[in-house]
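# coordinates only, sequence not included:
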């Protein structure tokens, strides 16, 4: 049975159209024009218990809006959704005690107080028994190696240290579902890796369900077997990372190593990406690769050849560009 069920979920915003110029600003005080912006356009989604699902998409695609809907922060325009059997926007206390939302650009800890003080407040809000609270806090601080920082004001911590503290705050009440919105944004490579390792270990140990949004492909590759691509408010893909290349990549990268002294012109075969003779690298349409290789092998002495898929980041970027064009036409 799915722990998260979403059916035809939509969210629209009424946005004020502000025009340039003093005269238009004055007129806007008396008569305002608005436009409808569709952030989410009929999403259907099922997530099983214990899954770690990534949401990918360009800025403004609807990823964060979807997480806010599922966590009950905002109400939908239409559609239905349940998480653990609860309708999120009804905001029942029983539901609030069973999930957590972490937003990489929002703080939930008191800025001028040590994190430990905020944790005590969380304990009271969620009604966590003292023994369970102490045990969970010790486990999380050990895993994230921040025990020494608990008595230090949050404002004195580095960005990576603060994010670790935010994750601890979210997990103190042992949520069954965790929504993560850009948890590693702005972090350096080491901090990103530490957060990734923690999330991977904790999710496997506790079997919690996690929905993650991130712009970092390393986050996705390290943590998630299932990827949902959202673009223009719609789900464009739901499957594995490898499946993205199979479905959306229309080209291959062909690397040729010629015999010494041979530098043929290759532009008529495809897009030349790199020439470091005797090597050359080309971008070729998938369907044209066999014909191109046959032609080159007939015409020139080749010592080595390799055919690879485009980098995943390039495939996804191209998909985002295409969906952006479609939404503006």
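That came through, no problem. Please read these numbers as outputs of a predicted model, since none were measured by experiment.

# Every contact and neighbour count from this point should use C-alpha atoms.
OK.

# quick one: the strands in the stretch 51-200 of the chain?
Secondary structure of the stretch 51-200 of the chain by DSSP state E, counting those that start in this stretch: the strands cover 52-56, 78-83, 99-103, 177-181.

# helices or strands up against the last one?
Read it as strand 177-181. helix 63-70, strand 99-103, strand 209-213 (3 or more CA pairs under 8 Å, 6 or more residues apart in numbering; DSSP states H and E).

# now the helix or strand hosting residue 13 and helix 63-70, what's the angle there?
Element membership for residue 13, per DSSP states H and E: strand 2-16. For strand 2-16 against helix 63-70, the angle by axes from the mean of the first three to the mean of the last three CA atoms, to 10 degrees is 120 degrees.

# where do the helices sit along the chain?
For the chain, applying DSSP state H gives helices covering 22-30, 63-70, 93-96, 115-126, 130-144, 159-171, 189-206, 217-223, 241-248, 289-299, 312-328.

# Please point out which parts of the last one sit buried.
This means helix 312-328. 312, 315, 316, 319, 320, 323 (16 or more other CA atoms under 10 Å).

# Show me what that helix is packed against.
strand 226-231, helix 241-248.

# Tell me which of those is the most buried.
strand 226-231 (a mean of 23; mean count of other CA atoms under 10 Å).

# can you give me the angle that strand makes with helix 312-328?
Calculated by the same axes, to 10 degrees, strand 226-231 forms an angle of 40 degrees with helix 312-328.

# elements contacting strand 226-231?
strand 52-56, strand 234-239, helix 312-328.

# Could you check the angle the first one makes with strand 177-181?
Translated: strand 52-56. Using the same axes, to 10 degrees: strand 52-56 against strand 177-181 is 30 degrees.

# next one: the second one
In this structure, strand 234-239 runs at an angle of 120 degrees to strand 177-181, with the same axes, to 10 degrees as the basis.

# Export the strands of the stretch 51-200 of the chain as TSV, with columns for distance to residue 139 and mean neighbour count.
TSV is the format used below for those (distance: least, CA to CA, whole Å; neighbours: other CA atoms under 10 Å):
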stretch	distance to residue 139	mean neighbour count
strand 52-56	21	25
strand 78-83	27	18
strand 99-103	18	22
strand 177-181	18	23
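
# hold the first one in mind and look at this next one:
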């Protein structure tokens, strides 16, 4: 797997969950990485600082704290570093939070992305890979979700902004020949994960003996995807810039004349798991039973996600495959280490499981 070395690779959201792991992988491949983040307090910034500190200790990492919604700042980023490739993972995440602060999503997901597109266009970036989301499928009821299906009815504002990113990227690809690939991530989890995600929330509550809220009595299915699988897909995709994209050409007024070098791929485990099973695996791994409270499915959420990953497999020869049991065990081990849960506390938890 090779990447052109005519400039560094920029990774935005480098202090975030996926961005941290992608930047780390690229550094281990010997690539110079400019890591960009603005450390928004959407969740505890100390976790972001801890991730960033590990990256800063790696040779070849160039840290840059900035807001990508700052047009002048982004222009300087491109002129100063002239990156060969660009991995845009910075975004305001979260379906539920978009009900509370939609303006944050416009600034982080729309304005910032436009600034990135402009920079990539003018510098001539070889390939822009950007984060989309499985949330774009919204009201689509055809399972598994496929890039060949419509995604025109998002049921959350977060999803609407990510779908907008896909249209924006396609327009820049069509107008300016910018090679760009959007990756629709499906429920990513793993070490250094976000505290607002289910695996983290449930693990923390079960370890602390607190009640977890379980939507729809746990009869909800998610295509949980381990972060190492996501990183492998990102890096392989980054090394394989697109030509004309038949998926998007199908929507063009005249497909025969469309030649936008843009594509969209799902990255998911292709095996949805019921939330009840996730909880059971965490209980076994942690050694303590969960205290549960059933709640309705929140607005903007859907009952099931499942990725059709055949296009990704055909394009880059990779399919995510980490079993949920293995991924949860690795996450719990990281959680205990990061939060300083010692061996004595673990033994007590294992005892409680059998009481």
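Great, that's in hand. What you are looking at is a predicted structure, and each value in this text was computed from that prediction instead of being measured.

# And the TM-score between them?
TM-score of the superposed chains, computed with TM-score structural alignment, normalised by the length of the first structure, equals 0.29; 147 aligned residues with a CA RMSD of 6.1 Å.

# coming back round to it: okay, the helices and strands packed on helix 312-328 of the first structure in a markdown table with distance to residue 191 of the first structure next?
Below are these laid out as a markdown table (distance: least, CA to CA, whole Å):
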| stretch | distance to residue 191 of the first structure |
| --- | --- |
| strand 226-231 | 23 |
| helix 241-248 | 23 |
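
# What segments of the second structure are strands?
9-12, 33-37, 61-65, 85-88, 127-133, 180-185, 188-189, 211-215, 221-222, 225-226, 262-267, 273-274, 291-295 (DSSP state E).

# Would you mind giving the helices and strands packed on strand 226-231 of the first structure as JSON lines with distance to residue 103 of the first structure added?
What follows is those, written out as JSON lines (distance: least, CA to CA, whole Å):
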{"stretch": "strand 52-56", "distance to residue 103 of the first structure": "14"}
{"stretch": "strand 234-239", "distance to residue 103 of the first structure": "21"}
{"stretch": "helix 312-328", "distance to residue 103 of the first structure": "23"}
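
# Of all those, which one is nearest residue 64 of the first structure?
Comparing these against residue 64 of the first structure with CA to CA, the closest turns out to be strand 52-56 (9.1 Å).

# right, and residue 13 of the first structure touches residue 36 too?
Yes: with contacts counted by CA atoms under 8 Å, residue 13 of the first structure reaches residue 36, the gap being 5.7 Å.

# The two - which one has more neighbours?
residue 13 (14 against 11; other CA atoms under 10 Å).

# measure the nearest residue to that one once chain neighbours are set aside to residue 210 of the first structure for me?
Distance criterion CA to CA, 6 or more residues apart in numbering; nearest residue to residue 13 of the first structure, sequence neighbours excluded, is residue 37 at 5.1 Å. Residue 37 of the first structure is 28 Å from residue 210 of the first structure, where distance means CA to CA, to the nearest Å.

# Settle it for me: which of those two has more neighbours?
Using other CA under 10 Å as the criterion, residue 37 of the first structure and residue 210 rank with residue 210 on top: 22 against 11.

# The more buried one and residue 180 touch, don't they?
Yes: counting by CA under 8 Å, residue 210 of the first structure does reach residue 180; the two are 7.3 Å apart.

# one step back: pick out whichever of the buried residues of helix 312-328 of the first structure sits closest to residue 217 of the first structure.
Comparing those against residue 217 of the first structure with CA to CA places residue 312 closest, at 8.4 Å.

# Now for the closest one: which residues touch it?
Residue 312 of the first structure makes contacts with 244, 245, as judged by CA atoms under 8 Å, 6 or more residues apart in numbering.

# Kindly recompute the last result at 10 Å.
The contact partners of residue 312 of the first structure, by CA atoms under 10 Å, 6 or more residues apart in numbering, come to 217, 241, 242, 244, 245, 248, 249, 318.

# okay but the last one is in contact with residue 244, surely?
No: under the criterion of CA atoms under 10 Å, residue 318 of the first structure is not in contact with residue 244, lying 11.5 Å apart.

# Can you lay out the helices and strands packed on strand 177-181 of the first structure as CSV showing distance to residue 196 of the first structure?
Shown next, in CSV, are these (distance: least, CA to CA, whole Å):
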stretch, distance to residue 196 of the first structure
helix 63-70, 20
strand 99-103, 14
strand 209-213, 11
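
# do you know which of these lies nearest residue 168 of the first structure?
With CA to CA as the criterion, residue 168 of the first structure lies closest to strand 99-103 of these, at 10.1 Å.

# can you give me the helices for the stretch 101-250 of the second structure?
102-105, 112-123, 157-176, 198-208, 227-238, 246-249 (DSSP state H, counting those that start in this stretch).

# Redo those as JSON lines? Include distance to residue 313 of the second structure and mean neighbour count.
Listed next are the helices of the stretch 101-250 of the second structure as JSON lines, based on distance: least, CA to CA, whole Å; neighbours: other CA under 10 Å:
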{"stretch": "helix 102-105", "distance to residue 313 of the second structure": "31", "mean neighbour count": "16"}
{"stretch": "helix 112-123", "distance to residue 313 of the second structure": "27", "mean neighbour count": "20"}
{"stretch": "helix 157-176", "distance to residue 313 of the second structure": "20", "mean neighbour count": "21"}
{"stretch": "helix 198-208", "distance to residue 313 of the second structure": "26", "mean neighbour count": "19"}
{"stretch": "helix 227-238", "distance to residue 313 of the second structure": "9", "mean neighbour count": "21"}
{"stretch": "helix 246-249", "distance to residue 313 of the second structure": "15", "mean neighbour count": "18"}
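
# and residue 56 of the second structure, which of those is closest to it?
helix 227-238 (19.1 Å).

# Just want the angle from that closest one to strand 180-185.
160 degrees.

# Once you drop chain neighbours, what's closest to residue 189 of the second structure?
residue 226 (5.3 Å).

# hang on, the one you found packs against residue 324?
Yes: using CA under 10 Å, residue 226 of the second structure is in contact with residue 324, at 7.8 Å.

# who's more crowded, those two?
For residue 226 of the second structure versus residue 324, neighbours defined as other CA under 10 Å are more numerous around residue 226 (26 against 22).

# how near is that one to residue 263 of the second structure?
23 Å.
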